[in-house]
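[1] here is a sequence together with a model predicted from it:
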Amino acid sequence: MSAQHLKTASGASRSLARSRPRYGEVLVKAVLMLAALVSVATTVGIVFALLEPTIEFFGEVSLGEFFGSTTWGPLFNPPAFGVWPIIVATLEITLIAIVVAVPLGLAAAIYLSEYATPRVRKIFKPVLEVLAGVPTVVFGFFALTFVTPLLRDVFPFLELEAKNGLGAGLLVGVMIIPIVASLSEDSMAAVPNGLREGSYALGASKMLTSVRVVVPAAFSGIVAAIILAISRAAGETMIVAIAGGFKSVFTLYPGDEMSTMAAFIAQAGSGDASVGSIAYKTIFAVGSLLFIMTFAMNYVSARMVQKYREVYD
């Protein structure tokens, strides 16, 4: 090799070694770390905001009374603190929402991932995600003024109150369809095409390949989407407040008016409870319980994703 070539190679090596610091990358890294810290700090702040009033509440109301009674009326005189009516209402409406959202959301995800052409997918997926941007107050009034009267006309044997859990649950289900559909479609799109091609080579149809190959391969992402949708449904406020009502009575019939945990927080926080009173502290106790429930669901979701995640080369 000539001296000129050695000089050029040596110069290039020294040039690479003396490359300037990439301040842009450092700045991006700092911004991303700051965003992560803000998220963590917000969660910690919520915990601390709930903790002190919750401890004060349980200093006056025992856990036995809170979890051992089915009479709920912190704003009444005399007050009652049996939390089960609003827990059951929350679970009922969430269950109705999941029964609506999971089949429709998964069907939409399978269509977008396996059947739709790129042009159709480019149109339909943004339209579906726009549904998540509709204000929930609109869903609430739609359930109250259209869905409940429609249910009464179509199913006259149902004894539905003007505000009821069934209408609220159906619209909460419609609201969370984009969560299930979009996240599930993303998980299915990440499945390698080699699995599909292998299934087709064995003579499987597109439907069989979608149901028996693609969906199981994307199972962890689908489960995460469903649990995220459950958490969103459990914490929904405006739809259940407008269409479900504020009547806190222990009932298993979804046609009755009922109040969820989030709806109670909205009602009590609107000015009916004086600051520092036991009724005011009830807001934080119920908020802490709802926070623990959603945190537990998200934790289960994370564990299931780790357990069933498929790693492809």
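    That came through fine.

[2] use CA for all of it now, contacts and neighbours both
    OK.

[3] quick one: Lys163 from Val180, how far?
    From Lys163 across to Val180, the span is 27 Å (C-alpha to C-alpha, to the nearest Å).

[4] just the strands in the chain please.
    Ranges of strands within the chain are 72-73, 80-81, based on DSSP state E.

[5] what helices and strands are in contact with the first one?
    Of the remaining helices and strands, those touching strand 72-73 by 3 or more C-alpha pairs under 8 Å, 6 or more residues apart in numbering; DSSP states H and E are strand 80-81, helix 84-110.

[6] thinking again about what came up before, for Thr145, which of the strands of the chain is the nearest?
    strand 72-73 (27.7 Å; C-alpha to C-alpha).

[7] second one coming, line it up with the first:
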Amino acid sequence: MTEKLIRLNQTKRLSPKLIRNLRERGIEILLFLAALSSVATMAAIIFFLLRESLAFFKEVSLFDFLTDTKWTPMFLEKHYGILPLISGTLVTSTIALLFAIPTGTIAAIYLSEFAPPTLREIIKPGLELLAAIPTVVYGYFALLVVSPFLRKIFTELPVFNMLSAGLVMGLMIIPFISSISEDAMRAVPVELREGSYAMG
């Protein structure tokens, strides 16, 4: 009788393999739900963007949106031309690249070739920490520090100007340029370095 009870209890118990399979199945379901929620969020964003865009283009023609040279949505005479936004983006991006590429490359060369290891261990994490600063902080810095400083040099410069925006954007991307360039330089094999040194 006791042997039958023991066998009955053993059959009622779940095997370790079955328990492991059930846990893995539960984890798979949770991961699937997480992936599904991210896809649903993206689909909702696209849906609301399309809905609001269609409502906008019922009032403003696509031709005026693409060709109008004014962006004054808050004025009495409203204009919704995208050309000023595109041109402003291109100008500020050009200023940012002209400032950031030489500065970031020079910093990368110094860190890769000349900086002592102890100094490199301090400077490189500091540069990478700059990349974590929110863009709002950079914008606040541009408005309160950079723009007033530039207006002292260029007196006719307005408060909201492309030069200060471009310089601060360049300051934002310097950590990325210097970090990527420094990693690329340090990835060069020693044989190639010595060969280039030998060639002068």
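    Everything's here; your move. Every value quoted in this text rests on a predicted model; they were computed, and no experiment measured them.

[8] now what about the TM-score between them?
    Between these two chains, after superposing, the TM-score reads 0.71 (TM-score structural alignment, normalised by the length of structure 2); 176 aligned residues with a C-alpha RMSD of 3.3 Å.

[9] which of the helices and strands packed on strand 72-73 of structure 1 sits closest to Ala12 of structure 1?
    Ranking these by proximity to Ala12 of structure 1 (C-alpha to C-alpha) places helix 84-110 first, at 51.2 Å.

[10] and that closest one, how far from the chain's centre?
    Relative to the centre of its chain, helix 84-110 of structure 1 is centred 11 Å away, using C-alpha atoms, centre = their mean, to the nearest Å.

[11] please work out which of the strands of structure 1 is packed deepest.
    Highest mean neighbour count of those: strand 80-81, a mean of 20 (counted as mean count of other C-alpha atoms under 10 Å).

[12] that one: average distance to aligned residues in structure 2?
    Taken over the aligned residues, the distance from strand 80-81 of structure 1 to structure 2 averages 1.6 Å (mean C-alpha distance after the TM-score superposition for structure 1).

[13] show me where the stretch 201-313 of structure 1 has helices.
    Remark: helices assigned in the stretch 201-313 of structure 1 by DSSP state H, counting those that start in this stretch are 206-209, 215-217, 219-234, 238-239, 261-267, 278-308.

[14] the last one aligns to what range in structure 2?
    Which is helix 278-308 of structure 1. Helix 278-308 of structure 1 corresponds to no residue of structure 2 when matched by TM-score structural alignment.

[15] list the buried residues for that helix?
    Applying a neighbour-count criterion of 16 or more other C-alpha atoms under 10 Å, the buried positions in helix 278-308 of structure 1 are 278-291, 294, 297-298, 301-302, 304-305.

[16] find the nearest non-adjacent residue to the residue nearest the centre of structure 2, please.
    Nearest to the mean C-alpha position of structure 2, counting by C-alpha atoms, centre = their mean, stands Ala131 at 8.8 Å. Excluding its sequence neighbours, the residue lying closest to Ala131 of structure 2 (C-alpha to C-alpha, 6 or more residues apart in numbering) is Pro175, at 5.9 Å.

[17] re the thing from before, so for Lys163 and Val180 of structure 1, which sits in the more crowded spot?
    The residue with more neighbours, out of Lys163 of structure 1 and Val180, is Val180; 29 against 24, by other C-alpha atoms under 10 Å.

[18] what lines up with the more buried one in structure 2?
    Aligned by TM-score structural alignment, Val180 of structure 1 pairs with Ile177 of structure 2.

[19] neighbours around the nearest residue to that match once chain neighbours are set aside, how many?
    In this structure, Ile177 of structure 2 finds its nearest non-sequential neighbour in Gly104, 5.3 Å apart by C-alpha to C-alpha, 6+ apart. Applying other C-alpha under 10 Å, we find 24 other residues in the vicinity of Gly104 of structure 2.

[20] which helix in structure 2 runs the most residues?
    helix 16-59 (DSSP state H).

[21] that one: how far from the chain's middle?
    For helix 16-59 of structure 2, the separation from the chain centroid amounts to 22 Å (computed by C-alpha atoms, centre = their mean).

[22] stretch 148-164 of structure 2 now?
    Per C-alpha atoms, centre = their mean, the centroid offset for stretch 148-164 of structure 2 relative to its chain is 27 Å.

[23] for stretch 8-22 of structure 2, same thing?
    Worked out by C-alpha atoms, centre = their mean, stretch 8-22 of structure 2 lies 48 Å from the chain centre.

[24] kindly check the end-to-end length of that stretch for me.
    Stretch 8-22 of structure 2: ends 22 Å apart by C-alpha to C-alpha.

[25] how many neighbours does the residue lying closest to Leu167 of structure 2 once chain neighbours are set aside have?
    Distances taken as C-alpha to C-alpha, 6+ apart put Ala96 closest to Leu167 of structure 2, at 5.4 Å, once the chain neighbours are dropped. Ala96 of structure 2 has 24 neighbours, counted by other C-alpha under 10 Å.

[26] roughly how far apart are Ala96 of structure 2 and Phe154 of structure 2?
    Separation of Ala96 of structure 2 from Phe154 of structure 2 (C-alpha to C-alpha): 19 Å.

[27] same deal with Phe32 of structure 2?
    Separation of Phe32 of structure 2 from Phe154 of structure 2 (C-alpha to C-alpha) stands at 58 Å.
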